[in-house]
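S.K.: What follows is a predicted protein model with its sequence.
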Amino acid sequence: MSTTGTLVLGTRGSRLALTQSETCAEELRARGFDVEVRVVRTTSDHRPETPLSVIDRRDVFTRQLDEALISGEIDLAVHSLKDVPTELPEGTVLAAISERHDPSDALVSEAGWDVDGLPAGATVATGSLRRRAQLLHRRPDLNVVEIRGNVETRVRKMREGDADAIVLARAGLERLGLTSQVPHTVLPPNVMLPAVGQGFLAVATLEDYPHREAIRRALNDDAGERAALAERAMLRALEGGCRVPVGALALTREGEIRLKGLVASPDGALVYEGEAEGREPGDVGGRLARDLLEQGAEIVLGEIRQVRST
């Protein structure tokens, strides 16, 4: 905590990131903390027009926040969990994982199309290899193009004619209060499996931070955390990161975890899917990852690693 007695919360500067961070800040203030929200620019902010697949950093949205945490500039960092690499910087931990908002992806278009209703050859914009792969698997005729920018920028670009539709996380639309203003169709998991951790917020602190447990008590959702840990265990075992076409969705009920997972080639031609159940998140995620690798997912992941190493 800073010398003034105020807890300094670090965040990216987009309206969505600030909204998410202010939600966490209000919860902490209700527990008696004084909280200052401080904006930290990240790699993604410094390179706003570069496709994420080209940047190819797993910590593209988190690195500068982690550095600010380690240097003592901030006391905690709020991330969208889907942006957080499975391997954290040494000395840092995820102190809390929030209750999950809707993890679904949403297809945004003025006509309110679903994926099957898109016109032949329609242009769909996304910055995600996972979304690209699943779109092309179901609709190989689509023209899937790159897009960058915050939620409002992407919607504006679509409306200006850059694309017929875009794909966004529905949780972002919810948190920004845009679900009634931006026409969209929610994509069910059998059409598009979400990103690992999509819909969760994560709060990172130093491992030895004195208020770590108090922050956890204020912000952590135990059932959500178990689902998130199962998804992240699967991703870790696949040796993937934020920039690979991997999808997952874990549901918990009475302590039991049911996890669905997917690995796809970027062109959508190859898709490997599976499920696993159990009570221990790491075991469930690890077993599903091994199943996917045995099916042939290692071929896809190996080819992606080879391309990026050249």
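M.R.: Alright, I've got the coordinates.
S.K.: going forward, measure contacts and count neighbours with C-alpha atoms only.
M.R.: Noted.
S.K.: can you give me the strands in this structure?
M.R.: 7-11, 35-39, 76-80, 92-97, 105-108, 123-125, 143-145, 165-169, 184-187, 201-206, 246-253, 256-264, 271-278 (DSSP state E).
S.K.: Centre of the chain to the third one, how far?
M.R.: On the basis of C-alpha atoms, centre = their mean, to the nearest Å, strand 76-80 sits 12 Å off its chain's mean C-alpha point.
S.K.: Which elements pack onto it?
M.R.: strand 7-11, helix 15-30, helix 63-71, strand 201-206 (3 or more C-alpha pairs under 8 Å, 6 or more residues apart in numbering; DSSP states H and E).
S.K.: how about a cut-off of 7 Å?
M.R.: When contacts are defined as 3 or more C-alpha pairs under 7 Å, 6 or more residues apart in numbering; DSSP states H and E, strand 76-80 sits against strand 7-11, strand 201-206.
S.K.: Hey, what's the angle from the shortest one to strand 35-39? Just curious.
M.R.: The directions of strand 7-11 and strand 35-39 differ by 30 degrees, with axes from the mean of the first three to the mean of the last three C-alpha atoms, to 10 degrees as the criterion.
S.K.: Just list the residues touching the nearest residue to Gly286 once chain neighbours are set aside, thanks.
M.R.: Counting by C-alpha to C-alpha, 6 or more residues apart in numbering, Gly286 lies nearest to Met234, which is 5.3 Å off, once chain neighbours are set aside. Contact analysis of Met234 by C-alpha atoms under 7 Å, 6 or more residues apart in numbering lists 285-286, 288-289.
S.K.: Between those, identify the one with the most neighbours.
M.R.: Gly285 (33 neighbours; other C-alpha atoms under 10 Å).
S.K.: wait, doesn't that one sit right on Glu231?
M.R.: Yes. Using C-alpha atoms under 7 Å, Gly285 makes contact with Glu231 at a distance of 6.0 Å.
S.K.: next up, a second structure to put side by side with the first:
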Amino acid sequence: MRKVIIGSRGSMLALWQANYIAKRLQEECNLSSEIKIIKTKGDKILDVPLAKIGGKGLFTKELEEMLLGGEIDLAVHSLKDVPVEFPQGLKLIAITQREDVRDCFLSHHYESLQSLPVGAKVGTTSLRRTMQIKLKRADLDTQSLRGNVQTRLERLKNGDFDAIILAQAGVNRLGIEGVKYMRALSVEEMIPAMGQGALGLECREDSEFAPLFARLNDENTGLFCESEREFIRCLEGGCQVPIGIHASLQDDKLKLQARLGMPDGSKVLEDSILGDRNNHLALAQEFAKRFIDRGAKEILQEASRVAFA
């Protein structure tokens, strides 16, 4: 069988992820592969906040075009960057076992969000994180922080920011050290993005390798991430909207908890629900309806107008 061509973004973290999948394909499916690096729109435009350059497909569109063109066989994504709708002819074939789902606070001088001085600068790419930071500390100056993980760490070291927020999964995967204060934020403190910590594998619907790629799917992670993605789909939200959604098991029940609102924390809705794990999509739909009935879509539309202005 021929080599599988894996498409990946070029950052250290993206290449770690692609190499991880390549190793698993070799060990578990006896498939050899090579990695092709592709620059996405989100990688090329670094001087503008993500929300201002569009909310869908910023880190996936070019990879998907190459899938459809037959130039690559598999795209490896951070699942939190993957829109909930796929182009015709493509599908999400597997969701890998989740790493740590939480966000991480990093600072060289302050041990927590609570200990930051009034007006401190906090760097983040995410409206979701900004909204939840402002909910706790309206006085903090949240600023856009673009670039790969190493670039963000360098800017923290240089004093551009008093603290930054990264995904704990990326911190773990890259073995980041040398930052005095690194603290994982509990899900209650900061609800993660849909799919955070998991990798999404995308291929053509007619791919000859699809049955082998599917072996890398993790059943529990798939259950959780499908629930989170269904919640986002019902709200018509994208990857760059201020929504935190997290699925977990509690006494064999599926628990969903979510928080959404304006980026400045001025209007925020939050709730949780417990239900049958065997009807996870229906539970996510019911949960989304609760938010919609409370004006969630109007809040998100307003949030988008502010963010994209």
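M.R.: Happy to help now that I have it. What you see is a predicted model; the values in this text were computed from it and never measured.
S.K.: quick one: TM-score?
M.R.: TM-score for the superposed chains, counting by TM-score structural alignment, normalised by the length of structure 2: 0.95, backed by 305 aligned residues with a C-alpha RMSD of 1.6 Å.
S.K.: Include distance to Leu88 of structure 1 when you put the contacts of Met234 of structure 1 into TSV, please.
M.R.: Below are the contacts of Met234 of structure 1 laid out as TSV (distance: C-alpha to C-alpha, whole Å):
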residue	distance to Leu88 of structure 1
Gly285	18
Gly286	18
Leu288	22
Ala289	20
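S.K.: count of neighbours near the equivalent of Thr11 of structure 1 over in structure 2?
M.R.: Alignment note: Thr11 of structure 1 maps to Ser8 in structure 2; criterion TM-score structural alignment. When counting by other C-alpha under 10 Å, one arrives at 26 neighbours for Ser8 of structure 2.
S.K.: measure the nearest residue to Asp162 of structure 2 once chain neighbours are set aside to Asp160 of structure 2 for me?
M.R.: Sequence neighbours aside, Lys121 is the residue nearest to Asp162 of structure 2 in space, at 5.3 Å (criterion: C-alpha to C-alpha, 6+ apart). In this view, Lys121 of structure 2 and Asp160 of structure 2 are 8 Å apart by C-alpha to C-alpha, to the nearest Å.
S.K.: of the two, who's got more company?
M.R.: Higher neighbour count among Lys121 of structure 2 and Asp160: Lys121, with 19 against 15, using other C-alpha under 10 Å.
S.K.: doesn't Leu288 make contact with Leu238 of structure 1?
M.R.: No. With contacts counted by C-alpha under 7 Å, Leu238 of structure 1 stays clear of Leu288, the gap being 9.5 Å.
S.K.: ok, how many other residues are close to the alignment partner in structure 2 of Glu174 of structure 1?
M.R.: Glu174 of structure 1 maps onto Asn172 in structure 2, with residues paired by TM-score structural alignment. Neighbour count for Asn172 of structure 2, taken as other C-alpha under 10 Å: 12.
S.K.: how close does Asn172 of structure 2 sit to Lys52 of structure 2?
M.R.: Asn172 of structure 2 is 29 Å from Lys52 of structure 2, by C-alpha to C-alpha.
S.K.: What of Ala282 of structure 2?
M.R.: 33 Å.
S.K.: export the helices and strands packed on strand 76-80 of structure 1 to TSV and tack on distance to Leu270 of structure 1?
M.R.: Below are those laid out as TSV (distance: least, C-alpha to C-alpha, whole Å):
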stretch	distance to Leu270 of structure 1
strand 7-11	37
strand 201-206	31
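S.K.: I figured Leu166 of structure 2 hits Asp100, correct?
M.R.: No. Using C-alpha under 7 Å, Leu166 of structure 2 is not in contact with Asp100, being 11.8 Å away.
S.K.: related to what we said a few turns ago, what residue in structure 2 is paired with the residue nearest to Gly286 of structure 1?
M.R.: Counting by TM-score structural alignment, the partner of Met234 of structure 1 is Phe231.
S.K.: what's the spacing between that match and Leu269 of structure 2?
M.R.: In terms of C-alpha to C-alpha, Phe231 of structure 2 sits 14 Å off from Leu269 of structure 2.
S.K.: more crowded one of Leu166 and Asp100 of structure 2?
M.R.: Between Leu166 of structure 2 and Asp100, Leu166 has the larger neighbour count (other C-alpha under 10 Å), namely 22 against 17.
S.K.: Contact partners for the residue lying closest to that one once chain neighbours are set aside?
M.R.: Excluding the flanking residues, the one nearest Leu166 of structure 2 by C-alpha to C-alpha, 6+ apart is Cys104, at 5.2 Å. Counting by C-alpha under 7 Å, 6+ apart, Cys104 of structure 2 makes contact with 165-168, 182-185.
S.K.: Could you narrow those residues to those that are also in contact in structure 1?
M.R.: Retained in structure 1 (both residues aligned by TM-score structural alignment, their matches' C-alpha atoms under 7 Å) from the contacts of Cys104 of structure 2: 165-168, 182-185.
S.K.: Buried among those residues? Make that a ChimeraX selection.
M.R.: Buried subset of these, written as a ChimeraX selection, criterion 16 or more other C-alpha atoms under 10 Å:
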select :165,166,167,168,182,183,184,185
